[in-house]
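A.B. asks: Dropping a prediction and its sequence here:
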Amino acid sequence: MASINSTDSAASTPPAPVTDQRNGGDLVIETLTALGATTVFGIPGQHALGLFDALSRSELRFVSSRVENNSAFAADGFSRATGDVGVLFLSTGPGALTALAGLQEAYATGVPMVVVASQIPLEGLGARRKGMLHQLDDQKASAANVTKSQRLIQQASGIPSAIQDAWTEAVSSPQGPVWIEVPQNVLLDPVMVPRVEDALAEPFDNPPRVELVREAVAWLKDSKRPAIVAGGGTRRGGAEAALLSIAEKLGAPVICSPGGNGAFPWTHELSLQSWVEDRHTTDVLEDADVLLVVGSSLGEVTSNYFTLEPRGRIIQIDAEPRVLESNRPGLGIRADAGQALTALDAAIEPLERDREPGYDAVALVAATLAKVGARLDGQELGKERAFMQDIREAVPAGMQTFWDMTIAAYWAWSCWDAREGQFHSAQGAGGLGFGFPGAIGGSVGLASHDLPARVLAVSGDGSAMYSIAELATARQHDIPVTWLIVDDGGYGILREYMEGAFGKATATELARPDFVALAESFGVPARRVGPEGIGAALRESLAAEGPNVVVVETLLRLFAPTHLDR
């Protein structure tokens, strides 16, 4: 028994402090700082203590979450709100694994992040005989499905170059999170490497091939009924101006996917907005003789649940080669959306061409949106439509919003006019819990740029429980996030799906706390209002200081699955 106790004690004993001696942790912090990092998200851990000790000697701001998955969502939200790289520190084993679902969302959505995870000491890697705390057989293999690449650093001298390479990869299209592991002893041991003075990480160039641009331009010039789908890659590639120019030159209707929401002006006469889950807009896309798809895979939601059957030719632009023609054959152009649309825009002149008799794109868009409205009118959705409109009118035009996987967000995918703000949701991977921690990270990022930092998060009661502990984070750091919780007593969207498919719902109803009392126990002001009072409550809360919560107890319904209307 004595030997067992001795081993357990050694495994849990923190390292002895090293005073006034630079170590591997300092190299990590110095490199991140030289690359332009300002903020780090995460939770300390035993094998990462050298990293956090070095952090204490830096000017980087650390935002400590309560659950590692929420740290990942926060770093994701930071990047979405600012365009900067999100930086995440993870501890070994359970801490690293807990963050994977959050990283899946960042990976699916193309959010640039650098993830630094600690590891057990080098001598323990691949060996279970030592029985080390938090040990995994191959930790970085666990991240292989949710990050662009994974690196294990075995010498401190390799830290600056490895982090610089990871940063470069993260910001190169297709953007995404990159994983780095540093063993405990590499972080703690003294180093002879000089202080990192500068680091440069420029994204790799990802232009379209000339012959593909030429062919795409020829198709578009000859088209009679072009249409455009703008996906999330349009926003990530900063392609909004080129998209607007091309649409106006071609006279092409534009619809934005949930990820592309905001890429095209909502009220433009050619805007089909984001009603991708609608048979009337699907008809317009199917009838196009050339369909230009930018930064979208034409996946499940954007294709109206794979019911989209285009009759014309497709031009698909995406930085991720695995996306091209993954759902529909077409002219695939692997390129950054911004570079590709800039090239197309430069080659397309405003066209004076014969249209098919009676074709008018502006009139088509107006008529289609009227049909969408009429369809909704016939479904007795007045409460839901008024609720979403009241939220939209209460939120300042330039404010960024973060939406969890909840019925209100499913509405927002289609009906939310981002105006001068930005719309962020978890539709990439579709996991629960993104909204509130994503908003925390977004607010921190905006503040780091000296921009108005108040943001709105929207969750259901089910998804709220995934991130409820982050009320402590918001209070500790005094982060100006207004959290709207729509409480319908269960997993609302799953309830609807099951009732529609089976006539009854199973295991969707939830016991939940008094959210107002719970928030107040964290020192966060909260209020409860009915759906008719949401506008006034949000206006007051969004004008307040620090974090606050608004709870609405109501049952919202989703509009009918319009892909079944055929």
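C.D. replies: Alright, I've got the coordinates. Numbering: from 1, shown residues only.
A.B. asks: For the rest of this, base every contact and every neighbour count on C-alpha atoms.
C.D. replies: Will do.
A.B. asks: what's in contact with the biggest helix by length in the chain?
C.D. replies: In the chain, assigned by DSSP state H, the helix with the most residues is helix 361-377. Residues outside helix 361-377 that contact it (C-alpha atoms under 8 Å, 6 or more residues apart in numbering) are 225, 251-253, 269-272, 278, 280-281, 559.
A.B. asks: Would you mind writing the ChimeraX command to select the buried ones in the residues you listed?
C.D. replies: The ChimeraX command for the buried members of these (criterion: 16 or more other C-alpha atoms under 10 Å) is given here:
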select :225,251,252,253,269,270,271,272,278,280,281,559
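A.B. asks: Just flag the most distant two among the contacts of helix 361-377.
C.D. replies: Between any two of the contacts of helix 361-377, the greatest separation by C-alpha to C-alpha is 30.0 Å, found for Gly251 and Phe559.
A.B. asks: which residues of the stretch 451-566 of the chain fall in strands?
C.D. replies: 455-460, 481-487, 526-529, 548-553 (DSSP state E, counting those that start in this stretch).
A.B. asks: packing partners for the shortest one?
C.D. replies: Using 3 or more C-alpha pairs under 8 Å, 6 or more residues apart in numbering; DSSP states H and E as the contact criterion, the secondary-structure elements in contact with strand 526-529 are helix 515-521, strand 548-553.
A.B. asks: Give me the contacts around the shortest one.
C.D. replies: When contacts are defined by C-alpha under 8 Å, 6+ apart, strand 548-553 is touched by residues 480-488, 515-516, 519, 524-531, 534, 537-538, 541.
A.B. asks: can you check the first one too?
C.D. replies: With C-alpha under 8 Å, 6+ apart as the test, helix 515-521 has contacts from 471, 525-528, 549-551.
A.B. asks: which of the residues in that helix are buried?
C.D. replies: So, applying 16+ other C-alpha under 10 Å, buried residues of helix 515-521: 515-516, 519.
A.B. asks: one more structure, for comparison:
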Amino acid sequence: MSQVAPGAAVRNGGDLVVETLEALGATTVFGIPGQHALGLFDALSRSSLEFVSSRVENNAAFAADGFSRATGEVGVLFLSTGPGALTSLAGLQEAYATGVPMVVVASQIPIEGLGARRRGMLHQLDDQKASAANVTKSQRLIQHASGIPSAIQDAWTEAISSPMGPVWVEVPQNVLLAPIVVPAVEDALAEPFDNPPRRELVTEAVKWLSAARRPAIIAGGGTRRGRGEAHLLSLAEKLRAPVICTPGGKGAFPWTHPLSLQSWVEDKWATELLEDADVLLVIGSSLGEVTSNYFTFAPRGRIIQIDAEPRVLESNGPALGIRADAGQALAALDAALEDPAQTPDWHGQTPEELTADTLARITARLDAQDLRHERTFMADIRAAVPAGMQTFWDMTIAAYWAWSCWDAKSGGFHSAQGAGGLGFGYPGAIGAAVGLNERVLAVSGDGSAMYSIAELATARQHNAPVTWLIVDDGGYGVLREYMVDAFGKATATELAGPDFVQLAESFGIPARRVAPENVGQALEDSFAQEGPNVVVVETLLRLFAPTHLEA
């Protein structure tokens, strides 16, 4: 039964939401309509905002996340109440963990039902915004239409202020639907809060770095989010410090630079070099599970750790903690650091010699593990992907390889290692493709692909130029390897799956199945097509052993 009266006034609370978003510069909205959100979606019809309709709310959150990562703009997500809102939470966890700016507008039951569990309203939760508290920076409930513009503007400001992240705003159904006397929103301004480093901490950090004989740098995702790449390069060259990028920081430092350790953060040889640094500069990273080689990392020197999130600082070891936006902190360090007084000396080697030697040792270790198939497969994909193409990776063996071996070049590399949930790759790529209006690559395993298979309909509906590479090994490949290594056998990792080619074609999407040795040519052909397409490769990839020594 419709709850919108015929002839109702055109302007309502929903119009205030979309007018404010437009004034703030939003262009695109992701989500799924719902009963309590009808006023919000009706208002979209009177706006210039493009709506991208997903099939599952979690995937809509991933799509808004991918849009933001690829474009640098704020991702906007519209959610229904109850089940719809709750279904989005795993996607929001990834955005929250990775620091992706999003504004989430969730509908809510009518005001009179809030807190009145016994009324038994459809989709009713005891406290819906409390469910979002673990995966968003803050949560707001709007109870009057006049408060909508300011609340949306404040949420946008908070989302783009470092540490960036998703912000949750709830608007009850009757506030969205009721006629309003509030005038149309004409302008809205949201500027990020300043987050510079404290002066005395910069001075102390420069003292440490100037006196260091073996400085090294770990560049995390905050480096990219803070747009600190130029200052990172300048700082590294002044110090002649080897630089390694985490998976989230990939692309922050030139891959082939003489001081680049690339992204081999899980490799024992790289870990040993970093452990031997007398001063280790960590920028925009918590030194978490992957970066710390699964918490085996034991630096012997002093650590300077910079992060916009104060809870990150010293969370995995003592350090000179500097709470600041990574870009602002790098700029301050770069400006304050003159040519260091000390000449680097890594036990008789120059930093450049040590970096080259470490990369050679990593290559030799891989050579000793008979991983030619995996290395060729990844190299073929890299060769086929244009330098500037954005790529989105699910938690699959190919992504684990890419964390270490993928040269991001000038294209963005995006994976779900922040929270580690499955299903990020394809909807994230759809959001990016819509935002950029250019082709994007998504890479999934057969297990993770099933999490987002419904979004084939979204890609077809919006003609999103996404090439989806599905690496089918018949199960959860990463978990299979982990269990075999730990217990000698795998349990519950094998999966029955569809014929992905026929399934894609049933959505009207071109698809092909190719042998592993033909993956490069298949991708190049697919990149030349219009709209969405799918490439399926049936192959078994193995993980490399990070601590295996040279033969």
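C.D. replies: Structure received. Treat the numbers as computed from the prediction; the structure is a model and nothing was measured.
A.B. asks: Got a TM-score for the two of them?
C.D. replies: The TM-score (TM-score structural alignment, normalised by the length of structure 2) is 0.98; 549 aligned residues with a C-alpha RMSD of 1.1 Å.
A.B. asks: So which of the contacts of helix 361-377 of structure 1 are in strands?
C.D. replies: Using DSSP state E, no member of those falls in strands.
A.B. asks: Dump the contacts of helix 361-377 of structure 1 into JSON lines; add distance to Ala335 of structure 1 as well.
C.D. replies: Shown next, in JSON lines, are the contacts of helix 361-377 of structure 1 (distance: C-alpha to C-alpha, whole Å):
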{"residue": "Arg225", "distance to Ala335 of structure 1": "25"}
{"residue": "Gly251", "distance to Ala335 of structure 1": "24"}
{"residue": "Ala252", "distance to Ala335 of structure 1": "22"}
{"residue": "Pro253", "distance to Ala335 of structure 1": "23"}
{"residue": "Glu269", "distance to Ala335 of structure 1": "28"}
{"residue": "Leu270", "distance to Ala335 of structure 1": "25"}
{"residue": "Ser271", "distance to Ala335 of structure 1": "24"}
{"residue": "Leu272", "distance to Ala335 of structure 1": "25"}
{"residue": "Asp278", "distance to Ala335 of structure 1": "29"}
{"residue": "His280", "distance to Ala335 of structure 1": "30"}
{"residue": "Thr281", "distance to Ala335 of structure 1": "27"}
{"residue": "Phe559", "distance to Ala335 of structure 1": "36"}
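A.B. asks: returning to what we had before: of all the strands of the stretch 451-566 of structure 1, which lies closest to Asn304 of structure 1?
C.D. replies: strand 455-460 (23.7 Å).
A.B. asks: Provide the aligned range in structure 2 for that closest one.
C.D. replies: Counting by TM-score structural alignment, strand 455-460 of structure 1 falls onto residues 440-445 of structure 2.
A.B. asks: Gly124 of structure 1 touches His134, doesn't it?
C.D. replies: No: contact criterion C-alpha atoms under 8 Å: Gly124 of structure 1 and His134 do not qualify, at 11.3 Å.
A.B. asks: Who has more neighbours out of those two?
C.D. replies: His134 (18 against 15; other C-alpha atoms under 10 Å).
A.B. asks: looking at the contacts of helix 515-521 of structure 1, which has the most residues close by?
C.D. replies: Leu471 (27 neighbours).
A.B. asks: whereabouts in structure 2 does the longest helix of structure 1 align?
C.D. replies: With TM-score structural alignment as the criterion, helix 361-377 of structure 1 aligns to 351-367.
A.B. asks: against structure 1, where does stretch 228-244 of structure 2 fall?
C.D. replies: Under TM-score structural alignment, the counterpart of stretch 228-244 of structure 2 in structure 1 spans residues 239-255.
A.B. asks: er, stretch 316-328 of structure 2 actually
C.D. replies: Counting by TM-score structural alignment, stretch 316-328 of structure 2 sits on residues 327-339 of structure 1.
A.B. asks: which residues in the stretch 51-200 of structure 2 form strands?
C.D. replies: 75-79, 102-108, 139-141, 166-172.
A.B. asks: From Ala26 of structure 2, how far out is Phe51 of structure 2?
C.D. replies: 11 Å (C-alpha to C-alpha, to the nearest Å).
A.B. asks: What's the match for Glu300 of structure 1 in structure 2?
C.D. replies: Under TM-score structural alignment, Glu300 of structure 1 pairs with Glu289 in structure 2.
A.B. asks: Tell me, how many residues neighbour the closest residue to its match other than its chain neighbours?
C.D. replies: Distance criterion C-alpha to C-alpha, 6 or more residues apart in numbering; nearest residue to Glu289 of structure 2, sequence neighbours excluded, is Phe295 at 5.8 Å. Phe295 of structure 2: 12 surrounding residues under other C-alpha under 10 Å.
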